[in-house]
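Participant: Quick one: sequence and predicted model below, then my questions.
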Amino acid sequence: MHDPHGERMDARETRAAGGLALVFAFRMLGMFMVLPVLSTYGLDLVGATPALIGLAIGAYGLTQAFLQIPLGVVSDRIGRLPVILVGLLVFALGSIVAAQADTIWGVIFGRVLQGAGAISAAVMALLSDLTREQHRTKAMAMIGMSIGLSFAVAMVIGPLLTGAFGLSGLFFSTAGMAVVGILVVLFIVPRPDRMLQHRESGVAKQALGRTLRHPDLLRLDVGIFALHGILMASFLALPLALVERGHLPKDEHWWVYLGALLLSFFAMVPFIIYGEKKRRMKHVLLGAIVLLLLCELYFFWFGNTLRALVLGVLVFFTAFNLLEASLPSLVSKVSPAGGKGTAMGVYSTSQFLGSAAGGIMGGWLYQHNGLSGVYLGCAALALLWFCFAVTMREPPYVTSLRVPLSAAALAVNGLAERLKAEPGVADAIVVAEEAALYIKMDTKQLDRMSLERLIQAAC
């Protein structure tokens, strides 16, 4: 049935959002499946040391961090599809290199190649090209859910696949997932009619300086760096701890991660609801950082039995999932009007740099100080993060919108300033070359229809 008001996504938009969510999910599965198994199975590789295992865990983050924004800019010039397809091919090639390697350096090179297929920015830009304004947030949420789900699935099937087929089988399966992603792009994802220059989903040079000088955005960038650093370092130590101290065979680790992830998803939901409804997300953020810090100290003091480790993993995942879900939302709230895409680009780069640093740090600490050194290193990183985060202001509870403007509206002098004077409007900017208004507003005080009436009245 036709929807005249455009309240629901049409078939083309649904195909685009679903197809691109699948591409993200398959690619992130390939990234994450290595996490719970490389520290235990990787020690059998020729030349392997804990420090080099850590480098292999974090290596993909280095190339992801340095190539993500540049490849997003390239996609603006030559098109999204070539960048996405070549990126998936490079990811598949990296997986095959790692699968055929019998030395740790071969796996490290394969992981570096995997990271070079940095397609996140191009995928988000293509999603903007294929969806209407009113459905873009919904479509991006679908991709966000696919990433979260792929992380959960990877934690479970990574140990199962590696137990059955070894590390080479695991890497060959990630290559297969990249090929499936290519097929999804070729046969499911629609072709865009045009390339949209969109500041909510892509990096804008004009917004870069403002983003890099924004103190609260920098605090959030430090946060995602620390969070993924702690994740990578912890997952060098925890699989080893389950074997050495919990006496759990490495091919049975999947049930620990499955149980912990399922329970942690339910445990974090009340805190998200409380933070959003009561508008106290800063307090929720600080509480979760403290929980992460205490969790690492708990592993240091009490992580000597299987029961203690399983309990610790549950608490760790509750804090991690809560922070992983909260931080992008805070970036969206805090970023200036028209700066969300740029802010998310810098944020994602910080995330991948954190993954690389965490893997390297965890490997080095384990080689020189054992499991205790990794736990204390992660606790120190969490404490440093808390010191940065505690000075952050409570974020504004606003929604970011991009509203196309008519020629008459574009001709209005000072439209953005007029709108900023309205109750509920936190920030606004008119971008003439896009014929669009970017605005951040409190939807409890001003809805989209009222905003459009205000724009019409100003013309």
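Facilitator: Yes, it's here.

Participant: use CA for all of it now, contacts and neighbours both
Facilitator: Will do.

Participant: What are the buried residues along stretch 404-413?
Facilitator: Buried residues in stretch 404-413, counted by 16 or more other Cα atoms under 10 Å: Pro404, Leu405, Ala409, Leu410.

Participant: typed the wrong thing, it's stretch 359-378
Facilitator: 359-367, 371-378.

Participant: out of the buried residues of stretch 404-413, which are inside helices?
Facilitator: For those, membership in helices holds for Ala409, Leu410, with DSSP state H as the criterion.

Participant: Tell me which stretches of the stretch 151-300 of the chain form strands.
Facilitator: Remark: no strands are assigned in the stretch 151-300 of the chain by DSSP state E, counting those that start in this stretch.

Participant: ok, back up a step: mind giving me TSV with the buried residues of stretch 404-413 and columns for distance to Val180?
Facilitator: What follows is the buried residues of stretch 404-413, written out as TSV (distance: Cα to Cα, whole Å):
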residue	distance to Val180
Pro404	36
Leu405	39
Ala409	45
Leu410	44
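
Participant: now, among the buried residues of stretch 404-413, which is nearest to Glu296?
Facilitator: Pro404 (48.3 Å; Cα to Cα).

Participant: pretty sure the closest one is touching Ile439, no?
Facilitator: No. If you go by Cα atoms under 8 Å, Pro404 and Ile439 don't touch, sitting 11.2 Å apart.

Participant: before we go on, here's another structure to hold up against the first:
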Amino acid sequence: MSAAERRSVASLATLYAFRMLGLFMLLPVLSLYAGEYNHSTPMLVGLALGIYGLGQAALQVPLGMLSDRIGRKPVIISGLLLFAAGGIVAASADNIIAVIVGRLLQGTGAIASTLTALLADLTREQHRTKAMAAIGMSIGVSFAVAMVLGPLVAAAVGVSGLFLLTSLLAVIGVFITLWLVPTPDIGGIDANNQSLQGLLGRCLRDSNLMRLNLGIFSLHAVLMAIFVAVPSLLEDQGLLRADHWKMYLPVMLVAFIGMVPLIIYAEKYNGMKRVFLSAISAIIVVLFAATWFAQDYWYLVLMITVFFVAFNLLEASLPSLVSKTVYPGGKGTAMGVYSTFQFFGAFCGGALGGGLFGRWGVSALFVGAAIFAGIWLLVAWGMTVPAKSENLVLSWQFGVWDAARLRREVLELPGTFDITVLESEQLAYLRVSPNFDPATLPDGIRLSS
């Protein structure tokens, strides 16, 4: 990476971390303090936990498209200010309905797809995977920190203070955007990309991509559902609210350390599918067992530990599998769809988890979450792990090649998998095996940086 690219990735990773920290800190505490609000019920608490996902899911693609027209930074800054406003609304609430409204307003600051697009604007294709890995690492670290910091902050200043802190983090994000994140050349943004509809349709028709999209939906649905109940169960077992961080800190450390050898095994020994399905199975087992042992403190600790080992593994593996599975040139579209499924899963999990917990109790909640994960396991069973590949960007002189001829002749070459042709731009994205020889490309086709 160039110095400018390193600066871009570092500043965007910091921005992601601040924004996600504000979202995640509420996860381990909101259900604990929900009794302080008027009209609070388990159903409404679950809705308050997950409602931000509805706003995020509904606006990811529209705001991403808007950023193509007016630029990335105006959309990002507006989204952060909406998030900050939602935090202020929730902080001033004295009833759970107002908290839900504040959380929904936070969700309308749906800037994940725009941030991803900005990252693409500021980095070259050959460095995109490393850049996304850095962003993913920042999100993972912010999640772990939030699980520890959330209970500490809430114990010190209450949930209202925690909401105000999320607003402050969003405002800091605005300053990071203005002062640290580079501004891309507006001329590089295509406001009239005619290929969007075709790329989106191709993404939705791809069965392997849809398996992964349903996977991230299920993973975040289960996460939100169980955290309607887990914090209060820990308190029922005698763990004071102010001390919840003492449990989450070692659990998150073990979860991060525990997933490392599994990822190494999956990558080194071609065992991704076995590890992936085993992680889903582990979640199902601990959730079903929780219906009998949820009142035992040490089982709860074990369940949360196993869950987060599996969660971290799946959370890291899913976007990597999407990037390897997606057709050439469609990564941005695929990740936008993926993010929409992720946030909609959070909304559905919070709402359904709260409904199950409120109507039939904690056992029904865990059984429901386990059945949900079981359906995911059945869907994932037929997954195909993509072969190792890399993407090349091809260009050619205007009028010499057309899309049909290009596809026919290039895909006959050994080591080629798939190609996406943008004929009007004289560009094509070619997915090839690592041992593909570019010298075999037909005359008149050249590699672009």
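Facilitator: Noted; the coordinates are in hand. Fair warning: this is a prediction, and the values are worked out from it, not measured in the lab.

Participant: and of the buried residues of stretch 404-413 of the first structure, the nearest to Pro215 of the first structure?
Facilitator: Nearest member of these to Pro215 of the first structure, counting by Cα to Cα, is Pro404, at 29.8 Å.

Participant: which one is the most centrally placed residue in the first structure nearest to, not counting chain neighbours?
Facilitator: Closest residue to the average C-alpha location of the first structure: Ser348 at 6.5 Å, with Cα atoms, centre = their mean. The shortest distance from Ser348 of the first structure to any non-neighbouring residue, by Cα to Cα, 6 or more residues apart in numbering, is to Ala65 (7.4 Å).

Participant: residues touching the one you found, list them.
Facilitator: Taking Cα atoms under 8 Å, 6 or more residues apart in numbering, we find Ala65 of the first structure in contact with Ser348, Thr349, Ser350, Gln351, Phe352, Leu353.

Participant: TSV for these, including secondary structure and distance to Ser128 of the first structure?
Facilitator: Formatted as TSV, the contacts of Ala65 of the first structure follow (DSSP: H, G, I helix; E, B strand; the rest coil; distance: Cα to Cα, whole Å):
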residue	secondary structure	distance to Ser128 of the first structure
Ser348	helix	18
Thr349	helix	20
Ser350	helix	23
Gln351	helix	22
Phe352	helix	23
Leu353	helix	26
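
Participant: follow-up on the earlier one: does the aligned partner of the residue nearest to Ser348 of the first structure in the second structure count as helix, strand or coil?
Facilitator: Matched by TM-score structural alignment, Ala65 of the first structure corresponds to Ala57 in the second structure. Put simply, Ala57 of the second structure is helix when judged by DSSP: H, G, I helix; E, B strand; the rest coil.

Participant: how far away is Ala57 of the second structure from Leu178 of the second structure?
Facilitator: Using Cα to Cα, to the nearest Å, we find Ala57 of the second structure at a distance of 26 Å from Leu178 of the second structure.

Participant: Just give me how far stretch 390-402 of the second structure sits from the chain centre.
Facilitator: The chain centre lies 33 Å from the centre of stretch 390-402 of the second structure; the measure is Cα atoms, centre = their mean, to the nearest Å.

Participant: That stretch spans what distance, first to last residue?
Facilitator: 23 Å.

Participant: same question, stretch 115-135 of the first structure
Facilitator: Rule used - Cα to Cα; the end-to-end distance of stretch 115-135 of the first structure is 30 Å.

Participant: That stretch corresponds to what range in the second structure?
Facilitator: Using TM-score structural alignment, stretch 115-135 of the first structure pairs with 107-127 in the second structure.

Participant: what sits up against stretch 273-292 of the second structure?
Facilitator: 262-263, 266, 299-300, 303, 306-307, 310-311, 313-314, 317, 362-364, 366-367, 369-371, 373-374, 376-377, 380-381, 383-385.

Participant: Any quick ChimeraX command for the buried ones out of those residues?
Facilitator: Here is the ChimeraX selection string for the buried members of those, based on 16+ other Cα under 10 Å:
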select :262,263,266,299,300,303,306,307,310,311,313,314,317,362,363,364,366,367,369,370,371,373,374,376,377,380,383
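
Participant: Against Ala170 of the second structure, how distant is Ile371 of the second structure?
Facilitator: Ile371 of the second structure sits 36 Å away from Ala170 of the second structure when distances are taken as Cα to Cα.

Participant: residue ranges of the helices in the stretch 1-150 of the second structure, please?
Facilitator: 3-24, 30-33, 42-70, 72-91, 96-107, 112-122, 128-179 (DSSP state H, counting those that start in this stretch).

Participant: How many residues are close by the counterpart of Leu258 of the first structure in the second structure?
Facilitator: In the second structure, the residue equivalent to Leu258 of the first structure is Leu249, according to TM-score structural alignment. Residues within reach of Leu249 of the second structure, counting by other Cα atoms under 10 Å, total 16.
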